[in-house]
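1. The sequence and its predicted three-dimensional model are supplied below.
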Amino acid sequence: MTYCVGIQLNRGIVFMSDTRTNSGVDNISTFRKMFTFEVPGERSITIMTSGNLATTQAVISLLQERAKRPSDRAPDILKVDSMFQAAQLVGATLKEVIAGHAEAGQRADGAFGATLILGGQIAGGEPRLYLIYPEGNFIEASDDTPFFQIGETKYGRPILIRAYEPDMSFEEAIKLLLVSFDSTIKANLSVALPLDWHVYEADSLRTGQVGRVEPGDPYFEVISNGWGGALRDAFAALPGFEMPSRLKTVG
């Protein structure tokens, strides 16, 4: 499985993804799930993938090839005029790949399904964040829904809902995402380190700071141990539950 999160801030967008694709006892695989398309000073677009690996790799490969060879630049993610058009293109490419598998009898919601997060900025527009479904349609992040998750979403969602603030710093956002990923990793073996992250700063129109959190990373260990201890302390500080008194019988 996987876990990816894109979170929109006043300052820009922060992306984070794990790298695990298989989690059997003797079949553990690691693949990158975050990809960036860039024309410095003109656009920066990031895609994160979840779902069937063959499908997601085919989608990324098509987008990359059509951006490299002039004869195939129709359509080209490096030429579209807006992030909305980029979302349309990526959604259409995903639908195209799944349709190719469907000819062999598969369905979009079956074995070859995939879901994507797309975010970034193109000159002339604002930073945008989208969630793209296997059918090729998509939704955009808003004030009411400022972040998107794909993959194993349920374990890391509560902390995002409780702690997210639109004006938080990039450093605070990464710390928040690491807590969310730690909760997911502890609850589900299908998500694991390394974690990739990318910080896109609004109006920079270029790839921002990127990094990878490897197993044994000292800061992640501090976050993981500290969050566990903080939860235990918070639990201990809550008022104790009192059992109700037994009701007296009459008669």
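-> That came in fine, so what should we check first?
2. For the rest of this, base every contact and every neighbour count on C-alpha atoms.
-> OK.
3. where exactly do the strands run in the stretch 51-200 of the chain?
-> Assigned by DSSP state E, counting those that start in this stretch, the stretch 51-200 of the chain shows strands spanning 114-122, 128-132, 138-140, 147-151, 195-201.
4. other SSEs contacting whichever strand or helix holds residue 22?
-> Counting by DSSP states H and E, the element that carries residue 22 is strand 20-24. For strand 20-24, the packing partners by 3 or more Cα pairs under 8 Å, 6 or more residues apart in numbering; DSSP states H and E come out as strand 27-30.
5. which parts of the helix or strand that the strand it packs on is followed by are buried?
-> Where DSSP H and E defines the elements, the next helix or strand beyond strand 27-30 is strand 34-39. By 16 or more other Cα atoms under 10 Å, the buried positions in strand 34-39 come out as 34, 36-38.
6. what sits up against the strand holding residue 22?
-> For strand 20-24, contacts defined as Cα atoms under 8 Å, 6 or more residues apart in numbering pick out 1-2, 28-31, 53, 189-193.
7. which of these has the most neighbours?
-> The most crowded member of those, judged by other Cα atoms under 10 Å, is residue 191 (26 neighbours).
8. need the contact list for it.
-> Counting by Cα under 8 Å, 6+ apart, residue 191 makes contact with 1-3, 18-20, 152, 184-185.
9. Give me the subset of these lying in helices.
-> 184-185 (DSSP state H).
10. got JSON lines for the contacts of residue 191, with distance to residue 62 too?
-> Converted to JSON lines, the contacts of residue 191 look like this (distance: Cα to Cα, whole Å):
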{"residue": "1", "distance to residue 62": "22"}
{"residue": "2", "distance to residue 62": "22"}
{"residue": "3", "distance to residue 62": "23"}
{"residue": "18", "distance to residue 62": "22"}
{"residue": "19", "distance to residue 62": "21"}
{"residue": "20", "distance to residue 62": "22"}
{"residue": "152", "distance to residue 62": "26"}
{"residue": "184", "distance to residue 62": "31"}
{"residue": "185", "distance to residue 62": "31"}
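11. okay, pairing it with this:
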Amino acid sequence: MTYCVGLLLNEGMVLLSDTRTNAGLDNIATYRKMFLFEDPGERIIAILTAGSLSVTQTTIARIREAIDDNEATSESSIMLAPTMLKVAEIVGNTLSTVRNDIDSKMEASKVSTAASMIVAGQRRGGAMRMFLVYPEGNFIESTEDTPFLQIGEHKYGKPILDRVVRMDMSLEDAQKAMLLSMDSTLRSNLSVGMPLDLAVIRRDDCRVSERRRIEKNDPDFARMSQMWSEALRDGFTKITL
């Protein structure tokens, strides 16, 4: 499984994903779940993936093939699509087609082929938008009322986001909230694991503003995790019945 989360704020976007794929206690591997497609200054599109690895990898491969196709059009390539809404439609249609193809091959084994994606980005002159694409290919969009979207093992990391995320928060505070959300998930669910991929996209830059891979022994992440644990314990002791 995995945990991916995206925040859409006034200043821009923050995206975070883990890299663990778990097919049993003795079969754990690391695969990238964040994919960035960039034409600096013109267009930036990020896709985060969760669920069946065969479905998500095939979907990303087909999206890349469509981009590289010499006969690509605005109907087939996310890098030529006129709007982010059209990008979400292309990704959703590709995901749905791949899932149906693999479903027919996996029917007898009863293996889940469910997969979902977060699609986010901006083209020059257009609005910055973020969508959650479901396994069937349909999607919902992030709004001011719900400025963050999650896929995968999201329940452990949701409470802190519900309490602190606001559209007007800084990108720095947003990164802190995201990493603490991930830390809570890492502590409570073994199917989510390091390393982590973090990306920041400032509004109207149409490029990746910051990108980091956070390894298991990262001192800054370890310090933040320790401080968060201490703050929770301290807060708990101060509360009276």
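-> Received the coordinates, thanks. This structure is a prediction, so every number in the text was calculated from the model and none was measured.
12. Could I get the TM-score for this pair?
-> Once the chains are laid over each other, their TM-score by TM-score structural alignment, normalised by the length of structure 2 reads 0.95; 239 aligned residues with a Cα RMSD of 1.6 Å.
13. Just the buried subset of the contacts of residue 191 of structure 1, please.
-> Buried by 16+ other Cα under 10 Å: 1-3, 18-20, 152, 184-185, out of these.
14. which one among those gets closest to residue 66 of structure 1?
-> Here the nearest of these to residue 66 of structure 1, counting by Cα to Cα, is residue 19; it sits at 25.1 Å.
15. could you measure the closest one against residue 5 of structure 1, distance?
-> Distance, residue 19 of structure 1 to residue 5 of structure 1, using Cα to Cα, to the nearest Å: 13 Å.
16. Give me the buried positions along the helix or strand that contains residue 237 of structure 2.
-> Element membership of residue 237 of structure 2 [criterion: DSSP H and E] is helix 219-238. Within helix 219-238 of structure 2, the residues scored as buried using 16+ other Cα under 10 Å are 221, 225.
17. hmm, back to that, and the strands of the stretch 51-200 of structure 1, which is most packed in?
-> Ranked by mean neighbour count under mean count of other Cα atoms under 10 Å, the strands of the stretch 51-200 of structure 1 are led by strand 114-122, which reaches a mean of 28.
18. Residue 4 of structure 2 maps to what in structure 1?
-> Under the alignment (TM-score structural alignment), residue 4 of structure 2 maps onto residue 4 of structure 1.
19. From residue 141 of structure 1, how far off is its match?
-> For residue 4 of structure 1 relative to residue 141 of structure 1 (Cα to Cα), the value is 15 Å.
20. Which one's more surrounded, these two?
-> residue 4 (28 against 17).
21. ok, back up a step: go ahead and confirm the match of residue 4 of structure 2 touches residue 18.
-> Yes. Using Cα atoms under 8 Å, residue 4 of structure 1 is in contact with residue 18, at 6.5 Å.
22. Buried ones in the lengthiest helix in structure 2, by neighbour count?
-> For structure 2, the helix with the greatest residue count under DSSP H is helix 84-106. Across helix 84-106 of structure 2, burial judged by 16+ other Cα under 10 Å covers 84-100, 103.
23. Have a look at how far, on average, it is from structure 1.
-> With mean Cα distance after the TM-score superposition for structure 1, helix 84-106 of structure 2 departs from structure 1 by a mean of 1.0 Å once superposed.
24. how far is that helix from where the chain is centred?
-> 17 Å (Cα atoms, centre = their mean, to the nearest Å).
25. Also stretch 151-166 of structure 1?
-> Relative to where its chain is centred, stretch 151-166 of structure 1 has its mean C-alpha point 11 Å off (Cα atoms, centre = their mean).
26. residue range for it in structure 2?
-> With TM-score structural alignment applied, stretch 151-166 of structure 1 matches the range 152-167 in structure 2.
27. residues in contact with that stretch?
-> Taking Cα under 8 Å, 6+ apart as the rule, stretch 152-167 of structure 2 contacts 1-4, 8-10, 50-51, 144, 147-148, 174, 177-178, 180-185, 188-189, 192.
28. end-to-end on it?
-> Stretch 152-167 of structure 2 end-to-end distance (Cα to Cα) = 23 Å.
29. Please apply the same query to stretch 121-138 of structure 2.
-> One end of stretch 121-138 of structure 2 to the other measures 18 Å (Cα to Cα).
30. ditto for stretch 20-40 of structure 1
-> Using Cα to Cα, one end of stretch 20-40 of structure 1 lies 30 Å from the other.
31. And it, how far out from the chain middle?
-> 12 Å.
32. again, but for stretch 204-217 of structure 2
-> On Cα atoms, centre = their mean, the centre of stretch 204-217 of structure 2 falls 13 Å from the chain's centre.
33. Now residue 134 of structure 2: closest residue in space that isn't a chain neighbour?
-> Excluding its sequence neighbours, the residue lying closest to residue 134 of structure 2 (Cα to Cα, 6 or more residues apart in numbering) is residue 116, at 4.9 Å.
34. quick one: contacts for that neighbour?
-> By Cα under 8 Å, 6+ apart, the residues touching residue 116 of structure 2 are 49-51, 132-135, 151.
35. Among these, which one lies nearest to residue 112 of structure 2?
-> For those, the nearest to residue 112 of structure 2 is residue 51 (8.5 Å; Cα to Cα).
36. Just to check, that closest one is in contact with residue 113?
-> Yes. Assessed by Cα under 8 Å, residue 51 of structure 2 is found in contact with residue 113 at 7.4 Å.
37. who touches both of the two?
-> Counting by Cα under 8 Å, 6+ apart, nothing touches both residue 51 of structure 2 and residue 113.
38. any idea how far stretch 70-81 of structure 2 is from the chain center?
-> On the basis of Cα atoms, centre = their mean, stretch 70-81 of structure 2 is displaced by 23 Å from the centre of the chain it belongs to.
39. Kindly report the same for stretch 183-198 of structure 1.
-> Distance, centroid of stretch 183-198 of structure 1 to centroid of chain: 11 Å (Cα atoms, centre = their mean).
40. same check, this time on stretch 193-205 of structure 2
-> 9 Å.
41. Could you give the separation between the terminal residues of that stretch?
-> Chord length of stretch 193-205 of structure 2, first to last residue, is 31 Å (Cα to Cα).
42. Identify the residues contacting it?
-> If you take Cα under 8 Å, 6+ apart as the criterion, stretch 193-205 of structure 2 is touched by 2, 10-20, 32, 34, 41, 122, 124-125, 128, 171, 186, 207-216.
43. Thanks a lot, see you next time.
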